[in-house]
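Chemist: Predicted model, plus sequence, below.
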Amino acid sequence: MNGQLDYKTAIKDTLPTVFGYIGIGIAFGVVGHAAGLHLFVIFMLSAFVYAGSAQFITVSMLTVSSPVLSIILSTFLVNSRMILMSTTLANYLKENSLAQNLMLGTLLTDESFALGMNKLNFSKGKLSFEWLNTANIISYLTWIGATMIGALMGNFINDPKQFGLDFAIVAMFIGLLYLQVIADRTLPLSLQFSVILFTLILIVLGLIFIPSNLLIIVVTLLGCGFGVMMKHVFY
């Protein structure tokens, strides 16, 4: 990465994350096909829901004929973390118009958020609509394309796990976390590792005691609170 915030730089910065979208997108397409969803339905889910984990949950709930309201509420809970992410990025996008920020928030993903936070380490704490919007659009189009490919491949692949496709998104986030840690010179490594370890412990314990659709938002809030406390008390 560098400090440039134009669309050409955004393309270069976003390309490494594309492989994660392709892997998990194909996996979703295969799962959707296996669940009996029509190709058009899979396309509509990817184009309008546009949320990997929520889409998997939607498919699983549709297969057991869950009420529509339950599906909507589950999707909201799983994606409620985006409220926190959007709020965080909003501090760096105050010069944009309301329409521009609405567009950025609509297509924001975990990956583009992580890219944006990492970019701040190289751009002197600045972000631009051009850069983030380009990253969002690349992610959006790649996700839709990958899910369509997966849906078509569903005729030949019964179990995406045998190809390791289910681990693609995990591997991508590990890479993004590594880049964030090595690039951010403003925070001590000991503080960053403390927050990472605390988050891992919360996830392990949370999987036992907290419903999975609430786990992400709970861990996010507690992890952020722990990080702020550690920074002000010990650093």
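Modeler: Sure, I can see it.
Chemist: from here on, contacts and neighbour counts on C-alpha atoms
Modeler: Noted.
Chemist: Could you list every helix and strand that the helix ranked longest in the chain packs against?
Modeler: Secondary structure of the chain per DSSP state H: the longest helix is helix 7-34. Helix 7-34 sits against helix 39-44, helix 52-63, helix 110-119, helix 129-153, helix 168-183, with contacts defined as 3 or more Cα pairs under 8 Å, 6 or more residues apart in numbering; DSSP states H and E.
Chemist: In TSV: those, plus distance to N91.
Modeler: Listed next are those as TSV, based on distance: least, Cα to Cα, whole Å:
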stretch	distance to N91
helix 39-44	32
helix 52-63	26
helix 110-119	12
helix 129-153	13
helix 168-183	19
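Chemist: what about those, which gets the closest to K12?
Modeler: helix 129-153 (9.3 Å; Cα to Cα).
Chemist: what's next to that closest one, contact-wise?
Modeler: Here helix 129-153 makes contact (Cα atoms under 8 Å, 6 or more residues apart in numbering) with 5-7, 9-11, 13-14, 18, 21-23, 25-33, 39, 42-43, 46-47, 50, 93, 96, 100-101, 103-104, 107-109, 112, 116.
Chemist: Take this one as well and set it beside the first:
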Amino acid sequence: MNDVLDFRNGIKDVVPTLFGYIGVGIAFGIVAKTSHLSVWMVLFMSLIVYAGSAQFIIASMLLASSPISAIVISTILINARMSLMSMAVAPYLKDESFAKNIGVGTLLTDETFALSMNKMNYTDNKLDSHWFNSANLVAYLVWALATVAGNLIGGLFPDPAVLGLDFAVVAMFIGLLYLQIIADRTRPLARHFQVFLFVALAMFILMRFLPGNSAILVATILGCIFGMVVNHND
């Protein structure tokens, strides 16, 4: 990764994260196949919904003949965290047009958000819509193709749980977190671990009282507040 914010480098920077998209996308395609979703429905869902965890939930809810209203509400709640990520990115694109901001926000994912935070360690806290759009677009297309591929080969795996492909996204986030910590020279290493441990503890406690996605949202907000307080006190 370097300090250049252009279309070409957006493609180059996003490549390492694509393995996570491919692994989880194939896993979803296989699960969708066992849920009796056609390849066209999988493609449509990946292009319109474009949310890994939400698509897994939608597939299971469709199999259970859940009402559309319940599916829509569940999808909104699962993806509520994206509003926080969009708000975090928005200040760095304030000089871009409204249309460009909409384009970035529409295809923003957990992975490209983490990638952008890491990129700013090399660009003096700057972002650009050309870089962002290229990274988002490549990730978007790879995800759609991976889910279709998974659906096409889904008949070969009657029990998708044995593959363990969903761990690909966990491994990818561990890698992104590591790169973020070692690249950020503006804060001491101990500060990163303070925030990391606080969020982990908050998540552990909240999971006992809240659904998983709600716990993630609340833990993220608390982590942001904790980080601001720690920085302010220095």
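Modeler: Right, received. Where do you want to start? These figures come from a predicted structure and were not determined experimentally.
Chemist: Just give the TM-score of the two.
Modeler: Here the TM-score for the pair of chains, by TM-score structural alignment, normalised by the length of the second structure, is 0.97; 234 aligned residues with a Cα RMSD of 1.1 Å.
Chemist: Output the helices and strands packed on helix 7-34 of the first structure as CSV; include the columns distance to G206 of the first structure and mean neighbour count.
Modeler: Formatted as CSV, those follow (distance: least, Cα to Cα, whole Å; neighbours: other Cα atoms under 10 Å):
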stretch, distance to G206 of the first structure, mean neighbour count
helix 39-44, 31, 16
helix 52-63, 17, 18
helix 110-119, 20, 20
helix 129-153, 29, 22
helix 168-183, 18, 15
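Chemist: give me every residue that touches T9 of the first structure.
Modeler: Contacts of T9 of the first structure (Cα under 8 Å, 6+ apart): W131.
Chemist: Nearest the geometric middle of the second structure, what residue?
Modeler: D110 (2.0 Å; Cα atoms, centre = their mean).
Chemist: distance of that residue from V14 of the second structure?
Modeler: 12 Å (Cα to Cα, to the nearest Å).
Chemist: what's the average distance of the strand or helix carrying N101 of the first structure to the second structure?
Modeler: Per DSSP states H and E, N101 of the first structure falls inside helix 98-107. Compared with the second structure after fitting, helix 98-107 of the first structure has a mean deviation of 0.6 Å; criterion: mean Cα distance after the TM-score superposition for the first structure.
Chemist: what stretch of the second structure does that helix fall on?
Modeler: Helix 98-107 of the first structure corresponds to residues 98-107 in the second structure, going by TM-score structural alignment.
Chemist: Can you give the contact residues for the matching stretch?
Modeler: So stretch 98-107 of the second structure is contacted by Y50, S86, A90, L93, S129, F132, N133, N136, L137, Y140 (Cα under 8 Å, 6+ apart).
Chemist: Only the buried residues of it, if you could.
Modeler: Within stretch 98-107 of the second structure, the residues that count as buried by 16 or more other Cα atoms under 10 Å are K100, N101, G103, V104, G105, L107.
Chemist: Ok, stretch 58-77 of the second structure next?
Modeler: Result for stretch 58-77 of the second structure [16+ other Cα under 10 Å]: buried residues I58, A59, S60, M61, L62, I71, S74, T75.
Chemist: Now for the residue nearest to the centre of the second structure: which residues touch it?
Modeler: With Cα under 8 Å, 6+ apart, D110 of the second structure has these contacts: M82, M85.
Chemist: How much space separates it from F226 of the second structure?
Modeler: 21 Å.
Chemist: Now do the same for G52 of the first structure: its match in the second structure.
Modeler: With TM-score structural alignment as the criterion, G52 of the first structure lines up with G52 in the second structure.
Chemist: Test my guess that its match contacts G25.
Modeler: Yes - under the criterion of Cα atoms under 8 Å, G52 of the second structure makes contact with G25 at 7.4 Å.
Chemist: of all the buried residues of stretch 58-77 of the second structure, which comes closest to M1 of the second structure?
Modeler: Among these, and counting by Cα to Cα, the member closest to M1 of the second structure is T75, at 33.4 Å.
Chemist: which ones are touching the closest one?
Modeler: T75 of the second structure neighbours (Cα under 8 Å, 6+ apart): A54, I57, I58.
Chemist: Distance to A146 of the second structure added to the buried residues of stretch 98-107 of the second structure, as a markdown table?
Modeler: Below are these laid out as a markdown table (distance: Cα to Cα, whole Å):
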| residue | distance to A146 of the second structure |
| --- | --- |
| K100 | 27 |
| N101 | 27 |
| G103 | 22 |
| V104 | 22 |
| G105 | 22 |
| L107 | 16 |
